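Peer 1: below: sequence and its predicted model.
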Amino acid sequence: MTSSGTTSGDGGTTGAADGTADAAGAVGGPAWELLLPAAGAPARRRGRALQAALRDAVRSGRLAAGTRLPSSRALATDLGVSRGLVTEAYEQLTAEGYLRSDRGSGTWVGEAARAGLPGAPGPAPRISSTRVHFHPGQPDLALFPRSAWIAAYRTVLGDMPHRALGYPDPRGLPALRTALAKLLTRRRGVVADPDCLVVCSGVTQATTLLGLVAHGHGERSIGVEDPGSPVHGPVFTASGLGMTALPLDDEGLAMEPLRRSGVRTVMVTPAHQFPTGIAYSARRRVELLDWARSVDGLVVEDDYDGDFRYDRAPVGALQGLDPERVAYTGSLSKSLAPGLRMGWLLVPPRLLDEIAERKRTIDLGEPSLDQSVLARFVERGDYDRHLRRCQRAYRERRDALVAALAEHFPGTEVSGIAAGLHVIARLPEQYGPEDGFLARAARAGVAVRPLAQHEMTPTPQQSVRLVLGYAHLTPAEIARGVALLAGATTPAGGAG
């Protein structure tokens, strides 16, 4: 390379002879040896190799933002390549933003390059101290039927005609809608016309679609159960709707507050209310549908865990009583895996066109291959076999949790145990107050969720009320977690 820091004919400068930045900020000397491998590339690839080497030097920080580069003539001489290659490299990287060129003052590493540099070391990643968590709503992902799913995938991919990989019907593939309609009719007692079934990416998208349609009809608020699911708020807000909290009683949604609320759309979990575990009574189901007819309204039924019943016959879906007034939704998130992002929405015929059009504009429909795999999985009976396996495992885990609570927290009231993937545990008052209990549990490495986190209108409580999920834990993990919890949360006034 050149040995002086003089200005070259095209405005750049060469660097100091020792390869360090000179007073003007230029870099020269042996520092440019990082470009030598590019210069030695085959002639046809030399230009691109030089560009890639320069680009990498800027990205990696070896050429810092603000560094002045040698002139194209000087760099070409030092590398033993044509000046045209260097000029072309400078122009290309200037166009991409890695370099900037000021007429009469040379070529510099651009400021935008800072975005590609590693930042200052941040705090070390926080390692969770949680040893056992009882968060609700999580299935055991280790139970996912990988072999059967892979077999269905291979068969479908081998049999699928090329045209089936085009844009699908936004409502879903006819084969899957037919298979799901038969499944839901048989297992959940719904009235399932395949033409009124829309395949969607989970209950979240189903409620988004319904919220957008409701907003388009002039609705500005939707009634929700209190306590209920905390995930509904952001979904309805994104649809332009507010939420009206509606209390529960022993039979389900309390009717008088609903009648006074002024809402015309309400979202409920009647088969297994989340999180309390209440199954709506027959009388309350009839009252709820009478209300919907009287206000020309709509009931949205979230059947989030309708496949898991342990000590009684399954409670049929509300939709089966009045398909004109109930929109029914469910998903694979609890039965197979939430990562599949697949669910369904049965809508009254009067709303079908609007829902399908909303679905089309959001994402043009669910992936055809995934839909075909699920259709085959259901048609061959693999889904039913998987549910029976999960049913046995989750019942065993529920029993393990109830037994552990009885052993370590005698006097605890446990409810919601006949179905689902979680229970409500109301501990004796001596374990309160709740804030102190939760803090001690966290220090012991046990994550639990209080019922209060699901309440829109908190109510004063003396006792500790917990929503305990168990499906994702083995019986041994459940026993260990409850024992840890008991060891750290002695009754108030005791040693701890």
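Peer 2: Thanks, I have the structure now.
Peer 1: all contacts plus neighbour counts: C-alpha atoms, from now on.
Peer 2: Will do.
Peer 1: wait, what's in contact with residue 451?
Peer 2: Taking CA atoms under 8 Å, 6 or more residues apart in numbering, we find residue 451 in contact with 227, 275, 424, 465-467.
Peer 1: give me the buried entries from the residues you listed.
Peer 2: Buried members of the contacts of residue 451, counted by 16 or more other CA atoms under 10 Å: 227, 275, 424, 465-467.
Peer 1: run through the helices of the stretch 351-496 of the chain in chain order.
Peer 2: Using DSSP state H, counting those that start in this stretch, the helices of the stretch 351-496 of the chain run over 368-379, 382-408, 434-443, 475-488.
Peer 1: pull the number of nearby residues for residue 433.
Peer 2: 15 (other CA atoms under 10 Å).
Peer 1: that one contacts residue 450, correct?
Peer 2: No: here residue 433 does not reach residue 450: they are 11.8 Å apart, not a contact under CA atoms under 8 Å.
Peer 1: now the common contact residues for the two.
Peer 2: residue 464.
Peer 1: circling back to that earlier point, what is the nearest of the buried ones among the contacts of residue 451 to residue 77?
Peer 2: When the buried ones among the contacts of residue 451 are compared for distance to residue 77 (CA to CA), residue 467 wins out at 73.4 Å.
Peer 1: in space, what's closest to the closest one - neighbours in sequence excluded?
Peer 2: Sequence neighbours aside, residue 424 is the residue nearest to residue 467 in space, at 4.8 Å (criterion: CA to CA, 6 or more residues apart in numbering).
Peer 1: ok, now which ones touch the one you found?
Peer 2: Neighbours of residue 424 in contact, by CA under 8 Å, 6+ apart: 275-277, 414-417, 451, 465-468.
Peer 1: ok, the closest residue to residue 482 other than its chain neighbours - how many residues close by?
Peer 2: Distance criterion CA to CA, 6+ apart; nearest residue to residue 482, sequence neighbours excluded, is residue 404 at 6.3 Å. When counting by other CA under 10 Å, one arrives at 20 neighbours for residue 404.
Peer 1: and the comparison structure, right after this:
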Amino acid sequence: MAEQWATLGIDLHLEPTGPGLRRGLTDALREAVRSGRLAPGTRLPSSRALAADLGIARNTVADAYADLVAEGWLTARQGSGTRVAGRTVVPPAGTAPHPRERARPAYDLRPGGPDLASFPRAEWLKAARRALTAAPHHALDYGDPRGNPELRAALAGYLSRARGVRAEPGRIVVCAGFAHGLKLLGTALRARGARTVAVESYGLDVHFRLLAASGLHTVPLPFDRLGTDPSALSVADAVLLTPAHQFPMGVPLHRDRRAAVVDWARRTGGLVLEDDYDGEFRYDRQPVGALQGLDPDRVVYLGTASKSLAPGLRLAWMVLPPGLAEETAAAKGGVDTCGVLDQLTLAEFLTSGAYDRHVRATRLHYRRRRDALVAAVAARTSEAQVTGIAAGLHVLLRLPSGTEQPVLQAAHWQGLAVHGLTRYRHAASVVEPADALVVGYGRPPDHAWSGALDALCAVLPG
């Protein structure tokens, strides 16, 4: 049987804080074993690896392990590491999970999330100290609804340099994540009289629902090997696209179609909403520049720190045409919705060069993971094929016809969280359905990566 490895720290949400770190970690590990989340025989990470994931002292982890060995919950043998002791797992009475709670997966290959263990804590803390020290007192007051001025100035410089965006601080609105920005745009578009937004045939259903909640009808566009086909845009007032790296299909929008979308917007007065969710992460060449650079008066650029840093920061930004910038800021209710300290810290992170250094480091990290995934799948089977460009934090893994649901069921039995392509298909799409997995390689911490790959390969056909 393949060796089982625990996914502690980020994946099991073991975050001992405050006084009594040793006791907090010991209690959390004991409960994970008692409840069955850590199965008998599971090999735990080394004390060094787990300490690094949790951001605590190695001795604290070693002492917690020793306590649980003494109690009989764990075993420790030379050359075999620390493992969960063999025992019958009987959950305590009255601890049945709430019907809406889900058991945490052993391995998490869902798309859309970065490796949270790689968040640059030390550099972020330095930037926060510098930013807070330099901030004038009035910066801590109720803020501009467009966002902190220092952050908008820093974003204007960075986006122009790194993504080819034509930006100025007055046209930038900072928001609490991409979904928040899309909700604000939906409100502003509906107030302008818009009724229909064209979307990609495959995309995030939460985005479709947000637009619908604003009173906008979503119409899916055709899709082929060149990406989303804009030929049906005549029915729409706006279009939402992921042109640099289509999610989840993994292809860029062809240059002729980029031009066609901008031509449609100029001709009809429509708006293009450009979701540049992972534009910094291209591994085989320089990233494709933002579509917004072709016409900043017809294209709204949306970016986020969720993939490059962490979704928990709740920081995203929009670069908008002048009139729409005012309307979108007004849709925020006349107040800044993001914490000023995080905004000041991100501004300092950008202007100091720390953000560039972090992106370069994580770009190499994710490239190696993608290469390992492609190699592992190729070695395991010829019946599954990785498609899409070398970019972002996910791949599309094509499967033989009729196998998506059986593979997902097998993955569930393996304790592997992974998504099928079907869940991202718009309900009204006319695109021929295809069987595939959308595999994210960002989420697992380093100590769980090889185990996650093994679990994935174990469920593939062939």
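Peer 2: Thanks, I have it. Keep in mind it's a predicted model, so treat the numbers as computed, not measured.
Peer 1: quick revisit: to which residue of the second structure is the residue nearest to residue 467 of the first structure aligned?
Peer 2: With TM-score structural alignment as the criterion, residue 424 of the first structure lines up with residue 396 in the second structure.
Peer 1: still on that earlier bit, closest one of the buried ones among the contacts of residue 451 of the first structure to residue 188 of the first structure?
Peer 2: Of all these, residue 188 of the first structure sits closest to residue 275, with 20.1 Å by CA to CA.
Peer 1: for residue 241 of the second structure, see how far away the counterpart of the closest one in the second structure is.
Peer 2: Taking TM-score structural alignment, residue 275 of the first structure has residue 248 as its aligned residue in the second structure. Look at residue 248 of the second structure and residue 241 of the second structure: by CA to CA, to the nearest Å, they are 12 Å apart.
Peer 1: which residues in the second structure does stretch 164-172 of the first structure match up with?
Peer 2: Aligned using TM-score structural alignment, stretch 164-172 of the first structure spans residues 139-147 in the second structure.
Peer 1: I should have written stretch 53-72 of the first structure there, sorry.
Peer 2: Using TM-score structural alignment, stretch 53-72 of the first structure lines up with nothing in the second structure.
Peer 1: who's in contact with stretch 111-126 of the second structure?
Peer 2: Applying CA under 8 Å, 6+ apart, the contact partners of stretch 111-126 of the second structure are 10, 53, 306-311, 345, 349, 354, 358, 362, 393-394, 418-419, 438-445.
Peer 1: equivalent analysis for stretch 454-462 of the second structure, please.
Peer 2: By CA under 8 Å, 6+ apart, stretch 454-462 of the second structure touches 107, 376-377, 380-384, 399, 403, 407, 410-411, 414, 416.
Peer 1: put the buried members of these into a ChimeraX selection.
Peer 2: To isolate the buried ones among those in ChimeraX, judged by 16+ other CA under 10 Å, type:
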select :107,376,377,380,384,399,407,410,411,414,416
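Peer 1: coming back round to it: secondary structure element holding the match of residue 275 of the first structure?
Peer 2: Here residue 248 of the second structure, judged by DSSP states H and E, is contained in no helix and no strand.
Peer 1: surely it and residue 200 touch.
Peer 2: No: checked against CA under 8 Å, the pair residue 248 of the second structure and residue 200 is beyond contact range at 10.0 Å.
Peer 1: what sits against residue 173 of the second structure?
Peer 2: Listed by CA under 8 Å, 6+ apart, the contact set of residue 173 of the second structure reads 145-147, 152, 317-320, 325, 328-329.
Peer 1: a markdown table please, covering the contacts of residue 424 of the first structure and showing distance to residue 329 of the first structure.
Peer 2: As requested, the contacts of residue 424 of the first structure are exported to a markdown table (distance: CA to CA, whole Å):
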| residue | distance to residue 329 of the first structure |
| --- | --- |
| 275 | 17 |
| 276 | 20 |
| 277 | 18 |
| 414 | 28 |
| 415 | 25 |
| 416 | 21 |
| 417 | 23 |
| 451 | 24 |
| 465 | 29 |
| 466 | 27 |
| 467 | 23 |
| 468 | 24 |
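Peer 1: measure residue 57 of the first structure to residue 77 of the first structure for me?
Peer 2: For residue 57 of the first structure, the distance to residue 77 of the first structure - CA to CA - is 20 Å.
Peer 1: and stretch 216-226 of the first structure, which stretch of the second structure?
Peer 2: Per the alignment by TM-score structural alignment, stretch 216-226 of the first structure matches residues 191-201 in the second structure.
Peer 1: how about residues contacting that stretch?
Peer 2: The contact list for stretch 191-201 of the second structure, computed with CA under 8 Å, 6+ apart, reads 208, 211, 215-223, 228, 233, 235-241, 425-426, 429-431.
Peer 1: hmm, 6 Å instead?
Peer 2: Contacting residues not belonging to stretch 191-201 of the second structure are listed as 216-221, 236-240, 425-426, 429 [CA atoms under 6 Å, 6 or more residues apart in numbering].
Peer 1: alright, I will stop here.
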